[in-house]
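Participant: Coordinates for the following, if possible.
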Amino acid sequence: MTIRIGVQIQPQHADYRAIRRAVAEAEELGVDIAFNWDHFFPLYGEPDGQHFECWTMLGAWAEATSRIEIGALVTCNSYRNADLLADMARTVDHISDGRLILGIGAGWFERDYDEYGYDFGTPGTRLADLEQALARIEARWKKLNPAPTRDIPILIGGGGEKKTLRYTARHADIWHTFGDVEVLRRKSAILDEWCVTEGRPASAIQRSIGVGDSPDVSGEELVAAGAGLFTIGLTGPTYDFGLVKEWLAFRDAQN
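Facilitator: Next comes the predicted model:
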């Protein structure tokens, strides 16, 4: 299994020039994937601090980089019409010469919904909307001219065992979770079961996890539990790549 390293360059508490420098540094260091996130306000720190929108930023990153894959960790399905999102993703895919990953989830941050006028609904309704959107996105990609440059990888974030993991088994190329080794191991086994139900090989879905400690703490255990993509979150106003460098060294030793 090839190990990959991602960074989530969180678009909060920083000027855009600092965010752009961080993406450039990630690419220069050899990071495999640069993610942002899809929110309208900071998730921590000063709640009304500086913050930028996700998808316009991804279009800029597509032009500003040349090697690193890019995407959102994750897009909130509720904020855009599914067919529009498919077209946006196809466009960024072309701008980037085939480096986009479509990360998507059902949504959870109520302030975004309230302040931007979206119906927050319930976890059940948001998950039902996600299921419908995934099918619409895949159908729209088949109709677009020009078509995407590749089969755009879909990353689904979340750990719901009855619905989210089933949708992941049906549609995704990457599954992203947070938690420790035991959480990864248990939920990954459930995902394997859903893959059997959906008629897909479990090996078709890469396991991804967010990490906040040195790889010396749990890197080997996470790999043994099936993780292949490790993502480190970085926040503004400065973006410290110290931990990222440790994980890059771990990747290179493993690969």
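Participant: going forward, measure contacts between C-alpha atoms and count neighbours the same way
Facilitator: Will do.
Participant: next helix or strand past the helix or strand where Thr168 lies?
Facilitator: Using DSSP states H and E, Thr168 sits in helix 164-171. As assigned by DSSP H and E, the chain's next helix or strand after helix 164-171 is strand 174-177.
Participant: Need the residues that contact that following strand.
Facilitator: 153-159, 168, 184, 205-210 (C-alpha atoms under 8 Å, 6 or more residues apart in numbering).
Participant: what's near enough to touch Ile5?
Facilitator: Counting by C-alpha under 8 Å, 6+ apart, Ile5 has contacts 31-33, 229-231, 247-248, 251.
Participant: Which of the residues you listed sits closest to Thr125?
Facilitator: Nearest to Thr125 among the contacts of Ile5, counting by C-alpha to C-alpha, is Thr231 at 28.7 Å.
Participant: Can you tell me how far that closest one is from Asn81?
Facilitator: 28 Å (C-alpha to C-alpha, to the nearest Å).
Participant: now Pro201
Facilitator: Taken as C-alpha to C-alpha, the span from Pro201 to Asn81 is 30 Å.
Participant: before we move on, what about Phe52?
Facilitator: Look at Phe52 and Asn81: by C-alpha to C-alpha, they are 20 Å apart.
Participant: cool, and Gly219?
Facilitator: Going from Gly219 to Asn81 by C-alpha to C-alpha gives 38 Å.
Participant: Looking only at neighbour counts, state which of those two leads.
Facilitator: Between Gly219 and Asn81, counted using other C-alpha atoms under 10 Å, the more crowded position is Gly219 (19 against 12).
Participant: how about that one, what does it touch?
Facilitator: Phe250.
Participant: a helix runs through it, doesn't it?
Facilitator: Yes. Counting by DSSP: H, G, I helix; E, B strand; the rest coil, Gly219 is part of a helix.
Participant: Quick check: it vs Tyr239, distance?
Facilitator: Look at Gly219 and Tyr239: by C-alpha to C-alpha, they are 22 Å apart.
Participant: next one: Val74
Facilitator: 19 Å.
Participant: compare with the first, here's sequence two:
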Amino acid sequence: MTSTTNQTNQTNRSMRLGVQIAPQHAQYSKIRDTLTEVEALGADIAFNWDHFFPLTGEPDGLHFESWTILAAWAEQTTTLEFGALVNCNSYRNADLQADMARTIDHISGGRFIFGTGAGWFERDYQEYGYEFGTPGTRLNAFDDSLNRIEARWAKLNPLPTRDIPVLIGGGGEKKTLRIVAQHADIWHSFSNPEVLEHKLGVLGAWCDEVGRDISEIEISTELRGRTVEDANALYDLGTRLFTVGITGPDYDLGPATDWLAWRDSKNA
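Facilitator: Prediction:
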């Protein structure tokens, strides 16, 4: 599938802006207050991440667990969609993940996004007693888990309130993008414009192989460190979900405010 086709397939989507509130280097009260501000600013989505230790700054600094935060966010918010960017498949049984996601979906009235990936942060695995394995074994387990999660969603009573959107992060061309083609509603990467154009061609080929229309998959990219020129190029390639990350202790919302104005200009 050509990049021109990819662009055409995405043009009917409105642009969305997510804010990733990294759950590190701040007390939970600050995280909670920041989420309230993010919702008041008019962001579309709030994300956290699924780790047990900070990824930047003091390695043993303040940090909180992802899924318990997400359940609290479900009650705290009324307009935002929300989820992890991304859940680590290795840390929880697949059927349990499905049930947790379904429960948070109901708590929030259908605003939960199941962002997920195969896992990569070795310290989490070592300190919490999970087998780290290899990228290949983690991806194979991830593929199997997604099948189990989808099957469990169909069995739960009550069912989810909606088809819970599945966001998959990663850009590996041999396995990850095949899994994206089979399972994802949203594909997230950290690609620059040149890389994204190439990856979209690979994803389009996988979609053709599994019998899926790539236009069903929303393209998502990180904004941290990007210029407006970069973002415009990513937009022109079909990206319609952009995320800006902020971190404790202060959670500077200035960049989010600027990017929200850019979003509004695109959707005008």
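Participant: TM-score of the superposition?
Facilitator: Here the TM-score for the pair of chains, by TM-score structural alignment, normalised by the length of the first structure, is 0.98; 255 aligned residues with a C-alpha RMSD of 0.8 Å.
Participant: before we move on, back to that, which of the contacts of Ile5 of the first structure count as buried?
Facilitator: Buried positions within the contacts of Ile5 of the first structure, assessed by neighbour count (16 or more other C-alpha atoms under 10 Å), are 31-33, 229-231, 247-248, 251.
Participant: okay, those residues in JSON lines with secondary structure and distance to Ala86 of the first structure next?
Facilitator: Listed next are those as JSON lines, based on DSSP: H, G, I helix; E, B strand; the rest coil; distance: C-alpha to C-alpha, whole Å:
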{"residue": "Val31", "secondary structure": "coil", "distance to Ala86 of the first structure": "26"}
{"residue": "Asp32", "secondary structure": "coil", "distance to Ala86 of the first structure": "23"}
{"residue": "Ile33", "secondary structure": "strand", "distance to Ala86 of the first structure": "20"}
{"residue": "Leu229", "secondary structure": "strand", "distance to Ala86 of the first structure": "24"}
{"residue": "Phe230", "secondary structure": "strand", "distance to Ala86 of the first structure": "26"}
{"residue": "Thr231", "secondary structure": "strand", "distance to Ala86 of the first structure": "24"}
{"residue": "Trp247", "secondary structure": "helix", "distance to Ala86 of the first structure": "32"}
{"residue": "Leu248", "secondary structure": "helix", "distance to Ala86 of the first structure": "32"}
{"residue": "Arg251", "secondary structure": "helix", "distance to Ala86 of the first structure": "32"}
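Participant: with those residues in mind, which one is nearest to Thr197 of the first structure?
Facilitator: Taking these together and measuring to Thr197 of the first structure by C-alpha to C-alpha, the closest member is Leu229, at 24.5 Å.
Participant: wait, what's in contact with that closest one?
Facilitator: Residues counted as contacts of Leu229 of the first structure (C-alpha under 8 Å, 6+ apart) are 3-6, 206-209.
Participant: Out of the residues you listed, name the ones that lie in strands.
Facilitator: 4-6, 206-209 (DSSP state E).
Participant: For ChimeraX, write the select line for the buried members of the residues you listed.
Facilitator: Buried members of those, defined by 16+ other C-alpha under 10 Å, are picked up in ChimeraX with:
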select :4,5,6,206,207,208,209
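Participant: Can you lay out the ones in strands among the contacts of Leu229 of the first structure as a markdown table showing distance to His176 of the first structure?
Facilitator: Output for those, formatted as a markdown table (distance: C-alpha to C-alpha, whole Å):
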| residue | distance to His176 of the first structure |
| --- | --- |
| Arg4 | 13 |
| Ile5 | 13 |
| Gly6 | 12 |
| Gln206 | 9 |
| Arg207 | 6 |
| Ser208 | 4 |
| Ile209 | 5 |
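Participant: Which of the ones in strands among the contacts of Leu229 of the first structure sits closest to Ile190 of the first structure?
Facilitator: Arg207 (12.4 Å).
Participant: List the single closest residue to the residue mapped onto that closest one from the second structure in space, sequence neighbours excluded.
Facilitator: Residue correspondence to the second structure (TM-score structural alignment): Arg207 of the first structure is matched to Ile219. Of all residues not flanking Ile219 of the second structure in the chain, Thr239 sits nearest, at 4.7 Å (C-alpha to C-alpha, 6 or more residues apart in numbering).
Participant: what's the neighbour count on Gly199 of the first structure?
Facilitator: Neighbourhood size, Gly199 of the first structure [other C-alpha under 10 Å]: 11.
Participant: Which helix or which strand is home to the most far-flung residue of the second structure relative to its centre?
Facilitator: When each C-alpha in the second structure is compared with the mean C-alpha position (C-alpha atoms, centre = their mean), Asn157 comes out farthest, at 26.0 Å. Here Asn157 of the second structure sits in a region with no helix or strand, counting by DSSP H and E.
Participant: Return the residue of the first structure aligned against it.
Facilitator: In the first structure, Asn157 of the second structure lines up with Asn145, judged by TM-score structural alignment.
Participant: again with Val228 of the second structure
Facilitator: In the first structure, Val228 of the second structure lands on Asp216 (TM-score structural alignment).
Participant: Next: Ser90 of the second structure.
Facilitator: Mapped onto the first structure by TM-score structural alignment, Ser90 of the second structure lines up with Ser78.
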